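> no FASTA, just this:
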């Protein structure tokens, strides 16, 4: 989406072709664009603060999904509270239209939030939900064996064992998320302590460049133990530094090394979610909005002493996040994911029949 001649005349740098090498000049360009974006966001925020005198800020629009800028704005102390709509891009217009009709056209008054609620988004779990019968039909169609757990705690124990063994687990529960982030309804999970987890998820499951970072899901009660963050971040829209206590000393000459050499240095005890600058894109998990996900992470913490799991969206690069059990099983079988949990059912890759494709599925979607 560029005019190549004008781009090259302005930047003295040819447009990078898809799947071509990522050089230092491309990284410098990305950093410059991010810095300009952050400056624009900060100036707009200062102006809004000066004009209104308000200590609270609500953000929406596509740029409000820029987690790094959001984190810096929060840490600036300019506002006491910042709220970012989880479907802040174009999709949020549907919600805005519905609210406008309800309050403006219909004239309905606002009511107080339910006790303990952060907002009215219900954790952003507003999408479709599927029944055990839907899962049974999908499994029957593919002759896919699975284990159904009557006790959810036992399922959590089994999943925790797989995570601790370095396995990647597809986690499909309840209603789908509304917005661009996977928040524990349609997620792929891993152990953040595993030094190879970032590379495994990127190269063998997401099929994308190995440098791309992953986000941590952390128990809301433990967020300040792991990150320099003193408030909820339920929609994965804030970047915060990893806590000093979890950081590891950097090797001599670290900042002089090329980016790809720095990438796989273990910077903390949670290497799979710690970016090169010690930051992380944090999701706090709350029992009152996603009890099953909270219980899984809580059990992982009880067993392993780690209140964090790696959370990435349940899809491959360029593909929409899975919605249905059929979508989930197809993604599971097309990748090197080890296990899939749908509701109370556990599918393990080594028990599944061979998956047959009639064409190269990686050509179905344009890569991002």
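Looks like it arrived, so ask away. Just so we're clear, the structure is a prediction, and the values are computed from it rather than from any experiment. Numbers count the residues shown, from 1 in each chain.

> Please count neighbours and contacts with C-alpha atoms only from this point.
Noted.

> And the strands in the stretch 201-350 of the chain?
Applying DSSP state E, counting those that start in this stretch to the stretch 201-350 of the chain gives strands spanning 215-219, 238-241, 279-285, 308-313, 339-342, 345-348.

> cool, the stretch 1-150 of the chain as well?
Using DSSP E, counting those that start in this stretch, the strands found in the stretch 1-150 of the chain span residues 56-59, 81-84, 147-148.

> of the ones you listed, which approaches residue 367 most closely?
With Cα to Cα as the measure, strand 81-84 is the member of the strands of the stretch 1-150 of the chain nearest residue 367 (27.3 Å).

> among the strands of the stretch 1-150 of the chain, which is nearest residue 234?
Residue 234 lies closest to strand 81-84 among the strands of the stretch 1-150 of the chain, at 10.0 Å (Cα to Cα).

> Can you give me the buried ones in that closest one?
Residues of strand 81-84 classed as buried: 83, 84 (neighbour count, 16 or more other Cα atoms under 10 Å).

> and stretch 28-41, which residues are buried?
Result for stretch 28-41 [16+ other Cα under 10 Å]: buried residues 38, 41.

> follow-up on the earlier one: reformat the strands of the stretch 201-350 of the chain as JSON lines; add mean neighbour count and distance to residue 207.
JSON lines is the format used below for the strands of the stretch 201-350 of the chain (neighbours: other Cα atoms under 10 Å; distance: least, Cα to Cα, whole Å):
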{"stretch": "strand 215-219", "mean neighbour count": "27", "distance to residue 207": "17"}
{"stretch": "strand 238-241", "mean neighbour count": "23", "distance to residue 207": "24"}
{"stretch": "strand 279-285", "mean neighbour count": "25", "distance to residue 207": "21"}
{"stretch": "strand 308-313", "mean neighbour count": "26", "distance to residue 207": "13"}
{"stretch": "strand 339-342", "mean neighbour count": "24", "distance to residue 207": "17"}
{"stretch": "strand 345-348", "mean neighbour count": "20", "distance to residue 207": "20"}
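
> Against that first model, consider the following:
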């Protein structure tokens, strides 16, 4: 028996996974345990969970695989920060290639073998080895790894070859982050907001956008560095960028104007066009039917949709945790091939429900300690009643916090830690945005749909279980709460095999309403990580405007005395203030 642990840490989205005899057993991001959004610290909470889920001890672990080469990364940090380090000598202590091993030894308590896997190899492996493809072309695109920012490769059986790369500072990820900062959003976090804003505008600035980089032959491109300033560590763009677009940078949280929407549309179009061009080059070099993608840019589901529809590959697999969190999966898979000579099991990732689950006993203890019995519906002996009552509440216009089974791995809520609602109600999108998610009104919500009925409502001819591509809404139903301004939606298809309880809820809602679709968004408040455990779920329920909490086999309604509710809100809000500090705005990548 072989047990391999994969770890990503020390940049953002730290995570841990465990592979047992080539099978992925568990995976989780550290932010869910620490409650620090995008937590980058060594994933001690996730590590302990993975060992428990695999029924293993630290002595059973054959190897811990780390998702990048810390010495190659240090060479880039030193080479590109020499002036800054000379002017600020204390910053040199932030360059510490020995830190990963030290943290693995001291914080995780592991004394065995450590394998280091290059960052983009970890990304590529995280897609290829979990795609179910025997062979594939591989495309990874992010901000930066050690030196690589984009890599092209091929995978066959247990072997991966990365045959070309684009190197730092030339980076499509950093291009996108630069415009994200210029538009007043946080870098390395809010790029998805720019993607969501883009359909509100027109791509009027594509010509100017193309001046920001030169797209060369083969897989290469170069940023025009006179428009960028991220190497100096103060901000992403130089003064030349506002001159190019003829407008000052937007202040964070200020009103979004026509210019901002048009600029977002121009950036999105530029990214899509370049990715399509490079996908065609990759197909010429690796003429197979399958493409695997990973890296933070691969979370751009609009671009993925275009690559799927217009690109040369017949099939596309995008790693559901495409950012650095997923690098833990790839590192573990590569270590498995090094130790055993075999690839992990040749099987498509069936789902990402890889995190902790909680028993009804644990859930009952939490809800009964906090809520009066009169507000709790106990369905432990009649699970079909739980589905029926939840579907009826949804049909009645209720917003539901849905906490079931094992937590999802990756950034998307996929029916395990979700907020769900009726997508047919025009007011639902604004209500959830304003009162539950407390986020920008322009951002769309996603639909979850029964897999066997998806093609009746969306321009989609294949399963899309991980919510990683967009397509047009073609439904005969009016679905204003999940249809974006351009008529698109980011679809999750749900099968009975992948999530039986969520599938049953969708089927019952379809029986009641004739609509096999639910609005599905992540179960969290703005600035928080997605909920992990019953206490997190109760907190989010109490301080938000959610109408009911469906947690395990229990339903909790907001039906009890107002003064009791207000007292609970006061207690949980105080608890939240202690556990969280509001994140500061981030306007530049941190490369040290």
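Thanks, I have it. For clarity, every value in this text was computed on a predicted model and none was experimentally measured.

> Could you find the counterpart of residue 19 of the first structure in the second structure?
The equivalent of residue 19 of the first structure in the second structure is residue 253 (alignment by TM-score structural alignment).

> one step back: how about the strands of the stretch 201-350 of the first structure, which one is nearest residue 169 of the first structure?
strand 339-342 (4.8 Å).

> residue range for that closest one in the second structure?
Mapped onto the second structure using TM-score structural alignment, strand 339-342 of the first structure covers residues 548-551.

> go on, stretch 293-308 of the first structure?
Aligned by TM-score structural alignment, stretch 293-308 of the first structure falls on residues 502-517 of the second structure.

> what comes into contact with that stretch?
With Cα atoms under 8 Å, 6 or more residues apart in numbering as the test, stretch 502-517 of the second structure has contacts from 387-388, 390-392, 394-395, 415-416, 422-423, 447-450, 453, 477, 494-496, 518.

> quick revisit: let's have the strands of the stretch 201-350 of the first structure in CSV, adding distance to residue 363 of the first structure.
Putting the strands of the stretch 201-350 of the first structure into CSV (distance: least, Cα to Cα, whole Å) gives the following:
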stretch, distance to residue 363 of the first structure
strand 215-219, 27
strand 238-241, 33
strand 279-285, 30
strand 308-313, 20
strand 339-342, 24
strand 345-348, 26
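
> and the match of residue 19 of the first structure, how many neighbours?
Residues lying near residue 253 of the second structure (other Cα atoms under 10 Å) number 10.

> Also residue 206 of the first structure?
Residue 206 of the first structure has 25 neighbouring residues, counting by other Cα under 10 Å.

> which SSE is the residue nearest the centre of the second structure in?
Nearest to the geometric centre of the second structure sits residue 411, at 2.6 Å (Cα atoms, centre = their mean). Assigned by DSSP states H and E, residue 411 of the second structure falls within no helix or strand.

> Tell me how far it lies from residue 523 of the second structure.
From residue 411 of the second structure across to residue 523 of the second structure, the span is 11 Å (Cα to Cα, to the nearest Å).

> who are the neighbours in contact with residue 295 of the second structure?
By Cα under 8 Å, 6+ apart, residue 295 of the second structure lies in contact with 120, 123, 140, 141, 142, 322, 323, 324.

> In the first structure, what residue corresponds to it?
Match for residue 295 of the second structure (TM-score structural alignment): residue 61.

> Now do the contacts for the residue nearest to residue 353 of the first structure when sequence neighbours are not counted.
Nearest residue to residue 353 of the first structure, sequence neighbours excluded (Cα to Cα, 6 or more residues apart in numbering): residue 144, at 6.7 Å. By Cα under 8 Å, 6+ apart, the contact set of residue 144 of the first structure is 347, 352, 353.

> quick revisit: is it possible to export the strands of the stretch 1-150 of the first structure to TSV including distance to residue 233 of the first structure?
Shown next, in TSV, are those (distance: least, Cα to Cα, whole Å):
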stretch	distance to residue 233 of the first structure
strand 56-59	14
strand 81-84	9
strand 147-148	33
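
> So which of those strands is nearest residue 277 of the first structure?
For residue 277 of the first structure, the closest of those is strand 81-84, at 23.3 Å, according to Cα to Cα.

> The closest one against the second structure, how far on average?
Strand 81-84 of the first structure differs from its equivalent in the second structure by a mean of 0.6 Å after superposition (mean Cα distance after the TM-score superposition for the first structure).

> Which strands or helices does that strand pack on?
Helices and strands touching strand 81-84 of the first structure, as assessed by 3 or more Cα pairs under 8 Å, 6 or more residues apart in numbering; DSSP states H and E, comprise strand 56-59.

> Can you give me the buried ones in the strand it packs on?
For strand 56-59 of the first structure, burial by neighbour count (16+ other Cα under 10 Å) applies to 57, 59.

> Run through the neighbouring helices and strands of that strand.
Secondary elements touching strand 56-59 of the first structure (3+ Cα pairs under 8 Å, 6+ apart): strand 81-84.

> Stretch 4-13 of the second structure aligns to what range in the first structure?
Going by TM-score structural alignment: stretch 4-13 of the second structure matches no residues.

> ditto for stretch 353-361 of the second structure
By TM-score structural alignment, stretch 353-361 of the second structure lines up with residues 125-133 in the first structure.

> Can you point out the buried residues in that stretch?
For stretch 125-133 of the first structure, by 16+ other Cα under 10 Å, it's 125, 129, 130.
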